[in-house]
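In: no letters, just coordinates:
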């Protein structure tokens, strides 16, 4: 017997480079059940895993749509995955393929856009009219929302603030360029910054620490880890100042995996942002807040988009 036969239920997916997580989401943004599997880099296996999760969940819940949030470039109609750096799809009509296999409506959306929609509906973006969601995790994703609309640009790829070059000929980025913002202000940047600064500070960190080890050490007051987080906050502040200069939003919401450690860098980032913007001291400054939905924002948001047909 189905646990819930409401047509208001949809399944939202967060399709990440490490794991695929799918959950049954209510109209109010609540997660009733979820499943997680490792991400396969084989196209057929990845789609089979998604179908398997849907079949398992809809054995207990009546759902009428599925939404997938993923990092990558989609076509303007959000049907074709043109390129996703951490997933196997290349110029693949994923919406058509999964709709056929599942026999139901499937909605694709960029992960940052999905998380932004979730925060606008149920979290820190509620009530905002012109605002930016800035996702800081493995990389940097961003979404501009005006009123109830996601701005996509002419070809559906806007805005890629994480790939603005801030250090010419700097660190190699997975996008192919060098010196992108996300190579200095993301979770994957922390170990590199740690390596760059290691000779200047005492530390108890291992030779090749993870980002989590660095943030944990910073909380203990480890000199090197503290310096790494200070460097991170300065770069993030510069990125936020670019957002403020280009878009002039009323609100910037910081999400993504690194947002859970905002107490280590948020104050410094906002200070750097205020110093770096054009007209510093003579203009209003966007309010900066942390996301409220955590890592579930993307799957909650894309589930709502799938439900509403937007």
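Out: Sure, I can see it. The structure displayed is predicted, hence computed values, not measured ones.
In: C-alpha only now, for contacts and for neighbours.
Out: Will do.
In: pull out the buried positions in the strand or helix carrying residue 273.
Out: In the assignment (DSSP states H and E), residue 273 maps to helix 266-276. Residues of helix 266-276 classed as buried: 266, 268, 269, 270, 272, 273, 274, 276 (neighbour count, 16 or more other CA atoms under 10 Å).
In: show me what the biggest helix by length in the chain is packed against.
Out: Ranked by residue count under DSSP state H, the longest helix found in the chain is helix 223-247. Where contact means 3 or more CA pairs under 8 Å, 6 or more residues apart in numbering; DSSP states H and E, helix 223-247 is packed against helix 189-197, helix 211-219, helix 266-276.
In: list the buried residues of that helix.
Out: By 16+ other CA under 10 Å, the buried positions in helix 223-247 come out as 223-244.
In: next: stretch 98-112.
Out: The neighbour-count check on stretch 98-112 (16+ other CA under 10 Å) flags 98, 99, 102, 105, 106, 107, 108, 109, 110, 111, 112 as buried.
In: put this next to the first one:
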């Protein structure tokens, strides 16, 4: 009989990504489904989680599951108090899924899970302190100090995407205005391109058939790589907003490094280079201090599920 498997599942506003994770953090196989999203019912979201776990388990016995949830997870790891891009509102997610699956379940914020993975295995390995930013449907954050991720009094530290960077600005999914994620995220990138759609180049035209509703982040990144001026311009703008927010975090936390992950990080230097420039220009004490390096997450889109599985395994072993 094969050994039982440990599974990590990362669920956000657009995707459910599950993976079987080996003892050293190696992802052995994955399954990806569309996320039901904010307009779904709680039951539909948890059905999608079950479908993803079943698909990746492929008949193997499951030792435990770690859930990396895009939302505010309480200090006990029992409830998702609020999820801007999902329907969970003070829901006892861990206990429901434990009963449903008949195995141990760990529940944690998705960016916290990614911070654990990048600190233990990735770009922040060996750093005394690090800030991890995930750029996707929104912006998540994790703060690692001395190998430990800061969770806060209520378990909700690191929700940096909802820092206010533009008072009275764009309406956010959280109900507030001017949140950082409204200016430096995947949806912000697409909104920027659509706002100037008449200036699209031939690559954007070809890949979308002229329909802005067919835009995706990878299409914009590809167009920028192939020299499309509009795609390059909007990525530059998103990068500047990213750097502005990072300057606030660096001023408050003075981390040894900043790690940027999530789907939008695939744009690489097209977004990171302007972020570094803006960070350097806005950082308090510039000229008298060194800005931390801003680097791409090594574990990519799998960081959240890897961290979730690592935390689930550690919790089961009492580590």
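Out: Received, thanks. The model shown is predicted, which means the values in this text are computed figures rather than measured ones.
In: circling back: which bit of the second structure covers the helix holding residue 273 of the first structure?
Out: Mapped onto the second structure using TM-score structural alignment, helix 266-276 of the first structure spans residues 272-282.
In: on average, how far is the matching stretch from the matching bit in the first structure?
Out: For stretch 272-282 of the second structure, the mean deviation from the first structure after alignment is 1.1 Å (mean CA distance after the TM-score superposition for the first structure).
In: contacts for that stretch?
Out: 236-237, 239-244, 246-247, 265, 286, 291, 294-295 (CA atoms under 8 Å, 6 or more residues apart in numbering).
In: how about the helices in the stretch 101-250 of the second structure?
Out: 110-121, 186-195, 202-208, 217-225, 229-253 (DSSP state H, counting those that start in this stretch).
In: to residue 310 of the second structure, which of the ones you listed lies closest?
Out: With CA to CA, the closest approach to residue 310 of the second structure among those belongs to helix 110-121: 7.7 Å.
In: and that closest one, how far out from the chain middle?
Out: Relative to the chain's own centre, helix 110-121 of the second structure is displaced by 10 Å; criterion: CA atoms, centre = their mean, to the nearest Å.
In: please apply the same query to stretch 172-190 of the second structure.
Out: For stretch 172-190 of the second structure, the distance to the chain centre is 14 Å (CA atoms, centre = their mean).
In: buried set for it?
Out: 172-173, 177-190.
In: now the residue opposite residue 139 of the first structure in the second structure once aligned: how far from residue 181 of the second structure?
Out: The alignment partner of residue 139 of the first structure in the second structure, by TM-score structural alignment, is residue 138. In this structure, residue 138 of the second structure and residue 181 of the second structure are 5 Å apart, going by CA to CA, to the nearest Å.
In: which of the buried residues of stretch 172-190 of the second structure sits closest to residue 76 of the second structure?
Out: Checking these against residue 76 of the second structure with CA to CA, the nearest one is residue 173 at 25.0 Å.
In: how many neighbours does the nearest residue to that closest one once chain neighbours are set aside have?
Out: Leaving aside its chain neighbours, residue 173 of the second structure sits nearest to residue 84 (5.4 Å; criterion: CA to CA, 6 or more residues apart in numbering). By the measure other CA atoms under 10 Å, the count of residues near residue 84 of the second structure is 20.
In: ok, residue 57 of the second structure next?
Out: 21.
In: please name the residues that touch it.
Out: Residue 57 of the second structure makes contacts with 5, 7, 20, as judged by CA under 8 Å, 6+ apart.
In: any chance of those residues in JSON lines, plus neighbour count, secondary structure and distance to residue 311 of the second structure?
Out: Output for the contacts of residue 57 of the second structure, formatted as JSON lines (neighbours: other CA atoms under 10 Å; DSSP: H, G, I helix; E, B strand; the rest coil; distance: CA to CA, whole Å):
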{"residue": "5", "neighbour count": "20", "secondary structure": "strand", "distance to residue 311 of the second structure": "14"}
{"residue": "7", "neighbour count": "32", "secondary structure": "strand", "distance to residue 311 of the second structure": "11"}
{"residue": "20", "neighbour count": "25", "secondary structure": "strand", "distance to residue 311 of the second structure": "14"}
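In: could I get those residues as TSV with distance to residue 207 of the second structure?
Out: Formatted as TSV, the contacts of residue 57 of the second structure follow (distance: CA to CA, whole Å):
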residue	distance to residue 207 of the second structure
5	40
7	35
20	34
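In: now, which of these sits nearest residue 64 of the second structure?
Out: Nearest to residue 64 of the second structure, judged by CA to CA, of the contacts of residue 57 of the second structure is residue 7 at 6.5 Å.
In: isn't the closest one right next to residue 64, touching?
Out: Yes. The pair residue 7 of the second structure / residue 64 is scored as a contact, 6.5 Å apart, by CA atoms under 8 Å.
In: which neighbours do those two have in common?
Out: residue 309.
In: and the strands in the second structure, which stretches?
Out: Applying DSSP state E to the second structure gives strands spanning 5-11, 15-21, 27-34, 62-69, 72-73, 80-82, 89-91, 104-109, 129-135, 139-145, 148-149, 257-261, 294-296.
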